[in-house]
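Participant: Got a predicted model here, sequence first, then my questions.
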Amino acid sequence: MSERVTAATLASMEHLPPPAEELALLDRELAGLDLRRSQLLHRRAWLLSVLRTPGPLTAAPPPVPAFPPPAGRPPGPFAAPGRPPVPAVRTGGAQNVLLTLGGLLLTVAAIAFTLVSWGQMGIGGRSAVLATVTVAALAAPAVLLRRGLSSTAESLAALASVLMVLDAYALHEVALPETGGLGFAATASAVLAAAWAAYGLALGGLRLPLPAAVLVAQLPLLLWAWAERADALVFAGALLATAALDCAIAVWGKGVAVRVTACSGLWVTGGAGLLVALVESLAADAPAGAVAPGALLLAGSAIALSGARRAPAAVAVAGGLVAGLAAVAAVSGVLVAGVPAGWVVPVYLLCGGALLAGVRAPLGRPAGQGLVWASGAVTAGSVLFSLPPVAVSLAGPVSQLGRVWTGAPQGGARGALGAAGLPWSEMAAAPVVLLVVAAVLAAAYRSWEGVLRWAGPVLSPGPSARGAVGATAPVLGWAGLAVLPAALDVSYAVAASVQLVLVAGVSAVAVGALRRGMTGVALTASLCGAVGAVGVALLSLGSEAATYAVFGALLVVFVAAAAALDSAVAPASRPGRMPGAVQAVAACAAVVCAVVLAGACGASLGLAAHRAAPLILAVPAVTVLLGARLKARTVALPVELTGGAAALPALGMAMGDLPFLALVLALCAVLAAGTALRPERRPVAGYVATALFVLASWVRLSASGVSSPEAYTLPVTVAALVIGVLRRRRDPAASSWTAYGAGLAATLVPSLLAAWADPHWLRPLLLGAAALVITLLGARWRLQALLVLGGAVLALDALHELAPYVVQVVGALPRWVAPALAGVVLLAVGATYEKRLRDARRLRDALGRMR
């Protein structure tokens, strides 16, 4: 038996197709399955469209598209011959279009009949026509709904709604012509809203009557108030009463269309009512006059909260926000009615803070979030209203630039800021608002866990919320204290002292925050300190004594801040850390303060600008020594660069006197040479020192009236070249610029300047010959310094000699020749741009390989 099974198995295995044929067979089977799935999906889509279309089936089902069956597989049961038919237009869409057009035409006809042909019939005929048509239009939808013709029923219901409005108009024109139009319209709108609501509830299959009833229900109270010529408060009450009705419908109404319509009406009528009540509350000049508007605002707040408790999350948050703002406006409006104008904002701020008590009320989380947003909006608005005096206090010190050392400004702090004429009585509460908000934020930052426990059921602040709170607190606190001297109108000395103490305080806050890793607080405190330092520095320029006192104190503050951050700064391998950046800024600010003090000393001594220039160089000298002391610390390089930049004002001051300019250049060269003694600064400082020494010698020669500088520069050049040759023998890898650059430049550049001012031919000839020799030697020995310096001097010397002839030729040629030549050159360069670029690169590489 086992032998027979084994034989049968072997026989069946022998009939298996080869792998290539089996793979092709599998592919055909899979393709057939995909085609079959497509057929079934097409049939399913058609069936869904039939089920979704109201009314009986009016079209035959489309045939299932046929696909050729795979080889070796019979066609499926849904396969049909021929190509797939083109999908027909949906019958439901066409039916709705036709019904809409028919209802619209009937409506137009009814309006034309009522307005135009009404007077051609008697009283009985008119009544009979309207009654018959209206009753028929109202009764027909019930019959149509029972037969499943919902679209036709909707069209006739819309026609009936229009006929009912026309009936009301006809009733007023025929039976009640003496009745006031607004009063009748109010009554008619109320009756129509009730009738349509009852009709829609009775025929639950219609979608139009109930939203139409809600829409018309917005009119009765407003039309009644208009007819009675009521005042603004009555209008606001009518709007809020309508909003209350809308809120009830939006919460308990049936159907999405009804709720959406009611919600839209709620936002329109409620918002308008609250706006009118707010305007009346702000216009009240006594607490009694603000009570009625406040009551309306509280009523609006209650409506918003009642709707927010049952609304979706986003709508509930918006409702809580509106409720909170309305409540704050209601209470604050009564309290500020008898308060001076300058203290209105603190009242609103306190009421906005009290609004946070509602967070713990059982209002639901979204509504509670809306209350928190309302409190935050009131707080932000209070801060914004308090910022104008801060801007005045920050920008006012700039006015001292026009009266440096003219004496202490008159008029106290406001006079020093140039803002004595501003209405400070209306801005008196600005420091209070800013300081209160800063204190609250600081307390929340320090007790963050308690804030989370208290507001946890409502708020879930993100990880960055605490950082934002902590970063905002020092800014507002600094702003409040900065505007305090102007608000109190203290004396000039007191104002400068307060600002100086404030800079020291925020600097201490920044240092402490950096030590604790609170980067947000440290960043904002540092920025406040920098802005405050600039402000008090400018403010101190009005008085000589104030300048010394303020800049000296700022120097001490910045040095102390930089020293205090020394332990928190990473080594120079990580200079991007924030403590290192803050320390570098503080150290550079200290250098700037020292430069100002040095310049002030020169002015106090009565020295001319060029004679005071060497005093400025005392600061770079100190920074050179500090750089050697600080060595690899992060702050070393910024301090040295700032000290080097301090030499620029000294050079500018000495420009008016060439001997002093040469002296200042020589002193700068000495400082650069001292910096070059350090190996890490030698590559840059060495070249700077050489250039400054050479430049100082040129200026000195020019100041002495030397017309033949070669007599003084050639001995220096010879000595420098001998030293360069010896240096290259000891160190063949030394650069040619280090060995020969300074020596050659010491003679070539002064000679070139003299040649350009020399009308004779001998000096340019000798200079050109010497430059040619130097250029050839540089090319022969592959020395970059000789090639570049010699070639540049040779080119400039040749240009000087050819310039008169070029000018003469250009003057003789027509004016169009120059632009034409320029165009030709540009075209030639553009056509061979890639080649020229390669040539330039080869030249650069060749120069780079030279020493």
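Facilitator: The structure has been received and is ready for your questions. Numbering: from 1, shown residues only.

Participant: From here on, just use CA atoms for contacts and neighbour counts.
Facilitator: Fine.

Participant: buried residues in stretch 198-214?
Facilitator: Y199, G200, G205, L206, R207, L208, P209, L210, P211, A212, A213, V214 (16 or more other CA atoms under 10 Å).

Participant: I'd say the fourth one and S155 touch.
Facilitator: No. In this structure L206 lies outside contact range of S155 using CA atoms under 8 Å: 9.9 Å.

Participant: putting a second one here so we can go through both:
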Amino acid sequence: MRYADPAVCPECRSPIASGVPVCPTCRLLVRHPLAVDLFRTLRRADTLLGELRTASDAFHSGALARASVPAAASARTSPAAGGVAGPVAATPSGPPTPPSAPPSAPPSAPPAAPPAAVPAPPARTGVAMTSVPKILLGLGALCLLVAAAVFLAVSWSTLGVGGRTAVLAGFTVLSGAGALGLQRAGLRIAAESLSVVSLGLLGLDLTGAGAAGWLGDIGPGGTALASGVVVALAGLGLSLVRPPRGSRLSAPQVVAAVAVLVAYLGAVRVSGDWLAPSHVLTAWGVVAFLGARRLAMPLLGRCQVAVAAFCWTLGAAVAGFRVVAEPTLHELWIDGSGWSLLLSGAALLAPGALLARRDLLVAGASGAALVLTGVLTAPSLDEGLGVLGIVALAVTAAWVVALAVLPAPWRGVALAPSAMGNLVLLVLGSWTALLALDRWAAIGVLLERDLGITLRGPEPVAEPLLLVPSLLVVVAWTALVTTGRRPSQRAGWLGAAGVVAGLGAAATLASYDVALALPVTVLLCVALGTGAVALGRRGPTADASAWLAVTLAGAAGVAALPSAPLTMLVAGAATVLALVLATADPRGATAAGSVAAAPLLAMATTGAILTTGASTAWLAIPVLVALGVLALALARPTVELPAAVVAVLWLPISLPAVTDLGGFVALWLTVAGSVLAAAAVIHPHRRDCGWAGGALLLLACWVRLVDLEVTAPEAYTLPLAAALLGLGAWRLHVSAATGTLQALLPGLLVGTVPSLLWVLADPVSLRALALGAACLALTVGGAALRWSAPLAVGAGIGAALVLRELGPYAGEVPKWVWIGLAGALLTVVGITWERRLDEVRRAAGRLGRLR
């Protein structure tokens, strides 16, 4: 037997299930901290008991070994010592011998070996022993209920009134009595199962009685109501029974809550209304919670509160739906939906009051304030969005003020109604802003030469004048919720309020038939103000303000696109703002201004060109020049990369209106290449741009030559060859370690190989004569200067050219001439080979004779 057994109660030794906080038999708190200490002590007792058993076994094994001594030694043991006396021998004559010394104590047993550690009990696997009866009894109860239902359905018509009454009452009474008897006997699980059976049979009894007309003409709703009330009372009665050495049953408490829910649904069907039964059940939940707390029945209280919360939710939802569907005074105060919502809101105070918790009380008060606000402002829903906006603004502003002035412990009361009011204001404000955007899109023109374009379109649904104060209320609420009333955050929120107010003013102006320049100017002023704030700050705040400023400036430029003069003015001012930000302190807003400068400058240039009446064909190149100047002035990646992207994007805008496509593209490539070359010359850290600029210039030449239908290869290759040879000669001049193959070979091949390919196709031409002269000059010059690249290229290209010139006459030479030439060539090669071999032998001999 173990003292520490988690599956049994330490006091009454009755089995307990895993996770149960209280022993069902003796009501001992088995999960209390003292119970944990007791369990540790019992485990220590099990360990000590095991050690004691080991020591005892070792001691008895040693005593048994000591007991096996010679029989003679055992015979000399004195009787007083407990030995067995032998036959009395004759006493020899003479003086008596002195008594012998007392026997020595037996040698002590050897020290016991240290006890082995008591092995820990194996981990439990499979189904716990206490779970088996629960499963079996649960299935048994289910089978009994199903059998009773089937019996009731099948045999009801065959039994008389007396038989029916006897069967129903007998089964119900027997099951209830059995549950109480099993509870007194300590068989809790069986008692729980039979209690469920008895209450289920009681419900079936009442249902059958109602169907048979025993309860009168009350209908299905009345039967459900009566059944629920009776079963709930019976469940409460069974829950209150407590034996002397046991605990109350749990299943009847749960069944009582389910029966209350059934009674609620029956009452709704009987009355045809959801509101009154919901309030009655809500009040019943409060009473049940108080009674359960007084009787120390937490399960009953939780179940009844859960049912009451469900009924409260249904009642509040139905009342709220009725108010929204018909927000009239008659519906609110005559039909009772408003009163119902007020009662539902008052019920939210119950949890905090019952549990004496201020946080729950504040949360309930906030919900009640929300319900009260909704009921009082509901009639405005029937008066149009204008009136709704005014009411929502006034009420929300009042709650925001309350949020600011209430003491800290009670500030949460204003949180729910102010949050809902801000949500309404945001919905109405978003609607106004979307309609303003729709009016801007309805202009339908782009970059017209008209500064007085007027906004027209659908009329606003909500009142546009409420947009700015509504947005300011939302900003104030957000500031109070997120940062409280800390003065350190006040400046940032004031700036945010200014930006939001400016945006709201622009949207408000766009909601009326005014000139487009008005809302665009307001938007630009907001951007300029935000940029000024960014210039006066440092760190992340400056970066955020700068990005917001350039974003608003870009939005103003986009909004001005219907008018070319307005675009020129707005985008020009935005470009100045971006350049100021780009040249500000590097610790501030440089990145935002640098990135935004190129697109804003392109928009301003486009507006200026189209204002003069020029065609869109003249857009790409002036924009490219302007962006090139900007990139040369601010040579940083955040300026150059956006400028390159914008320049490429602006090129397709001009192409549809161009008459000479090839010449236009060549000119654009020339300007782009010149800008890159200039960047390589002006800025030392942009030397690599020279290669890209040269490539664009060469591509511009080729495009122009194709446009002029030039087919001679020299027009395409000689400029590139000349550039490469010039760079190679400069490289030879500055670096003595550079060879001619590295410096001059690319240019020489570009200048000669394409012409050689054309000469191979047409050997008798002026091109062949010029190529031959060039090869002769390269060969002679290379030999004179001792440069390998010109000598190799001149000799190789010249040899190929000579052989190609000999080709037409090769067929007219007799065959014996070719054979003789081959023999002579082989003879010369053989003689040379043998001579060189002889020279090698003589050199080896001289080397061997050296000392």
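Facilitator: Looks like it came in fine. All of these numbers come straight from a predicted model, not from anything done at the bench.

Participant: quick one on the thing from earlier: and the buried residues of stretch 198-214 of the first structure, which two are furthest apart?
Facilitator: Greatest spacing in those, by CA to CA: G205 and V214 (17.1 Å).

Participant: Distance check, the nearest residue to G253 of the first structure once chain neighbours are set aside against W252 of the first structure.
Facilitator: Counting by CA to CA, 6 or more residues apart in numbering, R259 is the residue found nearest to G253 of the first structure once chain neighbours are left out, at 6.0 Å. R259 of the first structure sits 8 Å away from W252 of the first structure, going by CA to CA, to the nearest Å.

Participant: Look at the two and report which has more neighbours.
Facilitator: Between R259 of the first structure and W252, counted using other CA atoms under 10 Å, the more crowded position is R259 (22 against 12).

Participant: Could I get the contacting residues of that one?
Facilitator: R259 of the first structure sits next to I249, A250, V251, G253 when contact means CA atoms under 8 Å, 6 or more residues apart in numbering.

Participant: any idea which helix or strand carries it?
Facilitator: helix 256-283 (DSSP states H and E).

Participant: buried sites along that helix?
Facilitator: Under 16+ other CA under 10 Å, the buried positions of helix 256-283 of the first structure are 257-259, 261-267, 269-274, 276-278, 280-282.

Participant: does the alignment partner in the first structure of L215 of the second structure sit in a helix, a strand or a coil?
Facilitator: By TM-score structural alignment, L215 of the second structure lines up with L176 in the first structure. In the three-state summary, L176 of the first structure is assigned as coil, counting by DSSP: H, G, I helix; E, B strand; the rest coil.

Participant: What separation do you get for L176 of the first structure and A594 of the first structure?
Facilitator: 94 Å.

Participant: what about those two, which has more around it?
Facilitator: Higher neighbour count among L176 of the first structure and A594: A594, with 22 against 13, using other CA under 10 Å.

Participant: Excluding residues flanking it in the chain, which one is nearest A479 of the first structure?
Facilitator: Nearest residue to A479 of the first structure in three dimensions, chain neighbours excluded: V390, at 6.3 Å (CA to CA, 6+ apart).

Participant: in which helix or strand would I find the counterpart of that neighbour in the second structure?
Facilitator: Matched to the second structure by TM-score structural alignment, V390 of the first structure sits across from A433. For A433 of the second structure, the host element (DSSP H and E) is helix 415-441.

Participant: Measure the mean distance from that helix to the first structure post-superposition.
Facilitator: Helix 415-441 of the second structure differs from its equivalent in the first structure by a mean of 3.7 Å after superposition (mean CA distance after the TM-score superposition for the first structure).

Participant: Show me what that helix is packed up against.
Facilitator: The contact analysis (3 or more CA pairs under 8 Å, 6 or more residues apart in numbering; DSSP states H and E) places helix 415-441 of the second structure against helix 358-377, helix 385-405, helix 467-483, helix 490-510.

Participant: Can you lay out those helices as a markdown table showing mean neighbour count?
Facilitator: Output for those, formatted as a markdown table (neighbours: other CA atoms under 10 Å):
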| stretch | mean neighbour count |
| --- | --- |
| helix 358-377 | 20 |
| helix 385-405 | 19 |
| helix 467-483 | 20 |
| helix 490-510 | 19 |
